[in-house]
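Novice: Task: produce atomic coordinates for the following.
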Amino acid sequence: MAKTEQTPSAKRLADYTPPAFTIKTVNLNIILEPAETLVTNTMKVVRVGEHSGALELDGESLTLESIQVNGRALAAQEFNCSESSLSVFTELNEFELTVVTKINPEKNTSLEGLYLSDGAYCTQCEAEGFRRITYFMDRPDVLATYTTRIEADKGFTYLLSNGNKVGQGELSNGKHFAEWHDPHPKPCYLFALVAGDFDLLEDSYTTAEGRNVALQLFVDRGNSHRGEFALEALKRSMAWDEQRFGLCYDLDIYMVVAVDFFNMGAMENKGLNVFNSKYVLAEPKSATDTDYHNIEAVIGHEYFHNWTGNRVTCRDWFQLSLKEGLTVFRDQEFSADMGSAAVNRLQNVRIIQTQQFAEDAGPMAHPIRPSEVIEMNNFYTVTVYNKGSEVIRMIHTLLGEQGFRKGMDLYFQRHDGQAVTCDDFVLAMQDATGVDLSQFKRWYSQSGTPELYITDDYDAGKGVYRLHVKQHTPATSDQREKLPQHIPLKVALYDPEGSELDISNSAAKENGVLHVTEFEQTFEFESISQKPLPALLLNFSAPVRCSYPYIDDQRAFLVSHAKDAFVKWDAMQALYADTVFKAEQSSTKPVVSETLANAFRDVLNDKELDKAIIAEILAVPAISTLVEKQHFTDIHALIDARDGLVTGIGEIHRDLIQSEYNNLQTGDYAYEAKDVALRALKACLLNFISATSGAENLNLVDSYNASDNMTEKLSMLAAANHWQLSERDTLLSMFEKTWRQDALVMDKWLSIQALSPKESAIQEIKAIFEHPVFSFTNPNRVRALIGTFAAANYRAFHNLDGTGYQLLADVVIKMNSINPQVAARIITPLTQWKRFDEKRQALMKEELTRIVNLDDLAKDLYEVVNKSLAQ
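Specialist: Here you go, the predicted model:
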């Protein structure tokens, strides 16, 4: 958006009006050519209500070739075409509109709409990409049935679109065609087209209703063996959704296509999911345990959208969490059932406590249902997705599993085939169970992270224990005044011997849940014979910060005795964080207290705990987590204190850690829970060993060569890189030599380089721009290198000379003209300038100002940068 042009205007939820027309059917004929794809769009249009207004269609980067109504070409005065819209003036109430446009897929580096990348045509229409393919009412509350005919050269072996294939054949001009029909009305954001030459994996699944569904997975040539896990994960997803929610698939075919050029993780287009390759391709030698987990989760997520997003969709984009928050909850529940529920929960909590809490405290703070937006792509956020999931989880906590299922059943019964709102979802939950959720609905409209301040007292004479709870939500950049939320606070009480007390006759009689609904409340527990120690926010029962005046011995007690994995983990993390902050604030070496050292030892020696949970508890918080926990003075001092703590613990428990590390042996690689847990703990302990003088005995090169899987190899490479071990450069070279022809695997190499703590890190990153594997047009490469650098390399990014900020700004400026959506996402670390000291604030704002003064600043960046500078 040029500086001289009109300032982009915001869209507001309060301004929503129903569509003046609706579109019943869409017939697309798409003739694919790299520079001049011809799109013929024939629509049946119906006027809604009594009015005489024009039909307004959205369009972007289109060349209008012709326009007809009921087969008659329109005269110039009967329509108006601009850069962003097409107005059709007619008094007809029902008519057939045919619009022919040309588009240029090969120049579409934004990867929105229809684009040609890496030899394949692909579409991405959510949120507002369909307007880049043809003129249309590009809004989610216009639902139509689609029939699509695709013509292309025979080199594009597969021509794919939504629904069931209804025709295919050869053409006389050396081309071929395929026709697809989707019988389910859908919004245009769910339209999909893919044309390319792929390897095909095939399978089938018979639904609980008896439908035989053909499963097809399309991957780049030579990669079929790396798609087998994803195909099995799809079948597990289909079975799980039937068992948990009674939901069956509804077409005769389900297709997944893996592409390397993709802005998102994946897209749930009806019957034709398009995936970023990183969430499909896996084999032990090239994929980590985390990759396998993410593939299963994302495959599940997009499949679950078939009902929560496709069959029931959003009325408008402000309701995005209606489908995304709910579907994230569903994929998290699926992952929990497929693996360790506790480990999955801790990993989800970490995202909330770092990324989402940071978003609440930053310039882009917004509720899970935003009220105002300039560029909708900017609200595909951890708030809408992950906090949205936590809001669904709280509803589940309040209603219970049986009540939640009743609410889901009623939701689908009422709204199948409709475009609805978050309010419609909450009302179904309320009507199905009789539980009043009116106050709870504030979670949808109020931004920010609520803070709970909890104190207690004990009346020994009466045997009454009391918890005093205050809630406060700090002002956010978008809202100053906050109302009290309905917060389900799950608690447990422990006696001095470590036994959990029965509190079923108290205010927490409903599964230990206290209903915090006021600014200040007191909850009483009777028949308590001695003062207990409270365990708070069990299983992270609400996305809040929780403060209680624990002393270190009490935290260590919870680490040892609490039954809830989150409480154990949170107590240990607090012991770590306090030690780090004391060292940072005093500019001294961290002092590992006896309490902390003993807690570490006890957890590592615990034979009853899952080793994956041990790994989670023992891992020292990342800098990103520490930054969100407490005020700090100097980011580099914080980094030194954090690393010093790892070294200190490693030295104190060197023999114990080394012994346990040596005992953690697995056989041939298998992605199974027991082996995943062993590898997780082994990587955790390797980090402690690498921080000590014991690192010289690791022989990492030999261990790297002996390992049969990417999980172990990458953990060795990460440890050598972070602690600058002597084997670091050798390992990086070995990795690059093996995988330089596989760009997807090389993303891991790029991310390791991006995290280098070396003084020359920035110069080395700039040099990588010239590496054959790197490309600014591929979002995966940019995210792996620059996204990782800015978000996670706190030492280099926050150089006091400002070179880290300059590097990010340079890349953002370059990406502004290539792919503004990616630019708007990787810029986030610069927008968090208020977290740092005055000198760094000034340097960060200088770069933001440089960006905002661009003559051609895209809307995506305009919104983020302006909100940041105005904060």
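Novice: going forward, measure contacts and count neighbours with C-alpha atoms only.
Specialist: Noted.
Novice: Three-state assignment for the residue sitting furthest away from the middle of the chain, please.
Specialist: Centroid-distance maximum for the chain: G461 at 51.3 Å, with CA atoms, centre = their mean. Three-state assignment for G461 (DSSP: H, G, I helix; E, B strand; the rest coil): coil.
Novice: separation between it and S529?
Specialist: Shown here: G461 relative to S529, a distance of 9 Å by CA to CA, to the nearest Å.
Novice: Identify the contacts common to those two.
Specialist: Counting by CA atoms under 8 Å, 6 or more residues apart in numbering, no residue touches both G461 and S529.
Novice: Please provide the structure for the following sequence as well, for comparison with the first:
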Amino acid sequence: MRTETPPLIHLADYRPSDHLIDRVDLDVQLDPHRTRITAVLSLRPNPAGAAGAPLRLDGDDLRLVALDLDGAPPAPGSVTAGPQGLEIAEPPQRPFTLTVVTEIDPTANTKLMGLYRSSGVYCTQCEADGFRRITYFLDRPDVLSVYTTRIEAERDAAPVLLGNGNPVESGSVPGTDRHYAVWHDPHPKPAYLFALVGGRLGSVETTFRTMEGRDVRVAVLVEPGKEERAAYALDAVIRSMRWDEEAFGRPYDLDVFNVVAVSDFNMGAMENKGLNIFNDKYVLASPETATDADYAAIEAIIAHEYFHNWSGNRVTCRDWFQLCLKEGLTVFRDQEFSSDMRSRAVHRIGEVRALRARQFPEDAGPLRHPVRPTAYAEINNFYTATVYEKGAEIVRMLKTLLGSEAFRAGMDRYYAENDGRAATVEDFLAAFEAVSGRDLAAFAQWYARPGTPLLTASGRYDAAARRYDLTLKQSFDDGEPLVIPVALGLVGAGGALDGAVCPEVRDGVYVLGAREATIRFAEVPEPPVPSLLRGFSAPVRLQADLSEADHLRLLAHDTDPFNRWQAAQSVAHGLMRGGGLATAFAEALGLLLDREGARDPAFAALALAIPSEGEVANEMRAEVDPDAIHAARTALRRDLGRALRPRLDALWDALADAPGTPYSPDAAAAGRRALRNAALDLVAAGDPETGAVRAASQLAAATNMTDRLAALGTLALIPGEPREAALAAFAERYASEPLVLDKWFAVQAMIPEDGTLARIERLKAHPAFAMTNPNRVRALIGSFAFGNPTQFARADGAGFTLVADTVAALDTTNPQVAAKLLTAFGSWRRLKKSRGCQAEEILKRIKAIPSLSRDVADIAARSLAPVNHL
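Specialist: Model (predicted):
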């Protein structure tokens, strides 16, 4: 039996639920294989729904044990029930109570959706539609209920029992070795925010006093023995709570806030009300096991999930088409938090690099979709960079258009008007229209139209009139022009031309609302170079008539740090495309290192970072040849490494920590390490022999994982016995540290050599690798598919086959992870024809697999379809 393309669900077909569930009382009897759930649902007809409609409850692989309606069995023949749903044809047309008893096997739940058991710990993941794997329910985000949950388990197996909300009661079950805990969440929520945890867990905790004067017990719970590694996560929670009060006026609203780390988790984390569940990768950290990037990710993701308490939980989304309303907004909020905690300029560069690396290719390929889709087949496949990162960029543009004061007022109004509701994008924008008096109908098109606009810019200087005319033009689809805030300025030979006058540019921003516009600057004393899209003020591609000399002027003199970095990237792109000499570029980078190496090492490290092979491919308009890109990038790095060698040597020596220096993940210390490791990387590119010696020396002397992993990564690119010895020693040292071994898997998966496929096959047999653990799969196969373009897109097709075989094997046990892996094929049409044809055949083979999951079938079908406009 062949799998058909999953049917589409359309935004236009939305209608309110015919029934509402005001209260949910759950009794969960935890057992490794026979967990029994009794759900008492207080239902009533929805006045906004269809009168007299049947009650249809969602299910997924459920076994119904018992059912009664208002305390009595339903009439014979009145109920239809199966593993995938339950229907009562003629439910009461008044409030009524339905009691449903189901039984599930948490240990056998390899999909890691619903209630499952991970390394002896019971936990849940219910977003987007996992609650239906626990009990029959109206599993949709616009049905909000108040939950009371009683959890019972064997005391020795699960001494810790956690639920949503506040603890109400706990105790022993008389005559047994079991105990129970009761949790009550007073805030109505959709089923996707339900959570439950039971197991053996250690904790670190503290008390936070809110702006309202209430004390909240805050705890981070982890595998026993790893409590010390949770200290940074706990600190990040406290800083997030304080920041949300100060920046958005949002206090926490329960008596407790718990974060639990589990080792088997499909996502990064989940914002369940009062009980956030995390992939342990984003909780556990120590200098010996975590890099600076890990610490920064923990800080950001802890903040993201906490901020969901308001942007997602107190105000949730009406339907899954509004997913950007909670995710895009919350990404913006966590980006602002991280910018305040660290270097705003450096963090912004990181945000844009991630957007361009993930979202721009998505927008250019068959998997593209609007930030608010109009249709989907499998909602799990729409947790995408478009929804998250581009969604955040839309919120950022809104703040740029309105200004900080009006933006904050709009956020306050949005929360006030929608607290306890399931909202829409229209509700969000209406709040800002109300406080600003501006019509945002044209701006709203950013949510509706897929693709990345092209912004072209050209300038003309009139020396006699001391005038500069700048023409901006947007190219997109056939629709109306978008509203594009263009932050800009003019840069002269010696610096910013602040005396230039242009009434249409307000607070450094010109709002382009037409297909084309020319703006005039007066009092311009010399031919300027325009600095465009400062801070990356809009998610567009920029094409400006700037020469290498113009970019080098911006690199030297622009006051906007993002555009200084962008200038270096633009020169590097040009050199790799044209194969020119890097002499002037090297001189400019050398001057930047002299000026910024000590003052802002994190920025200097970013300026040294040559665009990745993926970034180069994304900028190409011709067919992509991964081997040619790799050769061009290798040559540029080699030339820069040689030209900058004296400065790089000096930096590597000067930035070494003095003996006994304690490790700190703060931005300043992380910036120094970043620049030192960037210097090592370029030295090795210019002189592999010396680079190998220095990398081995750094690896031996390193006192933290950041320096150790950077040295290992440098060595991994230099074939020879030192590399293999270092890899073997690293694996031996961290044999009992799964999260560290993930780094080891990833380093090897990204080696751009013909032997990498054979290496991966050996690593799949390593005792630490398990196909059942999403982190292991992402580290080895995901790093290969998304981070090793020359080997993934090999001319012989073997790289495609490796990933496809993994997808097929995973699909039967964890279709979510399998589908995410399959998105690596999203840019197949842009490859050289022979390789693109191979990728197409692989996708067809995947699509033809019998009984394919909805998740993978959807990705395969969309990848093969013409570029769509979902």
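Novice: Got a TM-score for the pair?
Specialist: Overlay of the two chains. TM-score (TM-score structural alignment, normalised by the length of structure 2): 0.97; 855 aligned residues with a CA RMSD of 1.4 Å.
Novice: The aligned partner of I9 of structure 2 in structure 1: how many residues sit nearby?
Specialist: In structure 1, the residue paired with I9 of structure 2 is K11, using TM-score structural alignment. Using other CA atoms under 10 Å, K11 of structure 1 has 15 other residues around it.
Novice: K11 of structure 1 contacts V373, doesn't it?
Specialist: Yes - under the criterion of CA atoms under 8 Å, K11 of structure 1 makes contact with V373 at 5.3 Å.
Novice: any idea how far G120 of structure 2 is from V197 of structure 2?
Specialist: For G120 of structure 2, the distance to V197 of structure 2 - CA to CA - is 11 Å.
Novice: who has more neighbours, these two?
Specialist: Set G120 of structure 2 next to V197 and count neighbours by other CA under 10 Å: V197 wins out with 24 against 15.
Novice: Contacts only, for the equivalent of that one over in structure 1.
Specialist: Aligned counterpart of V197 of structure 2 in structure 1: V194 (TM-score structural alignment). Shown in contact with V194 of structure 1 (CA under 8 Å, 6+ apart): A120, Y121, C122, T123, Y158, L159, L160, S161, V257.
Novice: 7 Å instead, please
Specialist: Going by CA atoms under 7 Å, 6 or more residues apart in numbering, V194 of structure 1 touches Y121, C122, T123, L159, L160, S161.
Novice: ok, for the last one, nearest residue in space, not its chain neighbours?
Specialist: Spelled out, it's S161 of structure 1. Leaving aside its chain neighbours, S161 of structure 1 sits nearest to L193 (4.6 Å; criterion: CA to CA, 6 or more residues apart in numbering).
Novice: In the stretch 351-500 of structure 2, what residue spans correspond to helices?
Specialist: Here the stretch 351-500 of structure 2 has its helices, by DSSP state H, counting those that start in this stretch, at 360-364, 385, 391-402, 404-418, 425-436, 445-448.
Novice: Against which helices or strands is the third one packed?
Specialist: Applying 3 or more CA pairs under 7 Å, 6 or more residues apart in numbering; DSSP states H and E, we find helix 391-402 of structure 2 packed against helix 323-341.
Novice: List the buried residues for the helix it packs on?
Specialist: Neighbour-count burial for helix 323-341 of structure 2, counted by 16 or more other CA atoms under 10 Å, picks out 323-339, 341.
Novice: Kindly name the residues of structure 1 that line up with it.
Specialist: Aligned by TM-score structural alignment, helix 323-341 of structure 2 falls on residues 320-338 of structure 1.
Novice: what's the burial count for T290 of structure 1?
Specialist: By the measure other CA under 10 Å, the count of residues near T290 of structure 1 is 12.
Novice: which residues touch it?
Specialist: Residues in contact with T290 of structure 1 (CA under 7 Å, 6+ apart): none are found.
Novice: element containing it?
Specialist: Here T290 of structure 1 sits within helix 289-304, counting by DSSP states H and E.
Novice: and if you look at T145 of structure 1?
Specialist: T145 of structure 1 belongs to strand 144-153, assigned by DSSP H and E.
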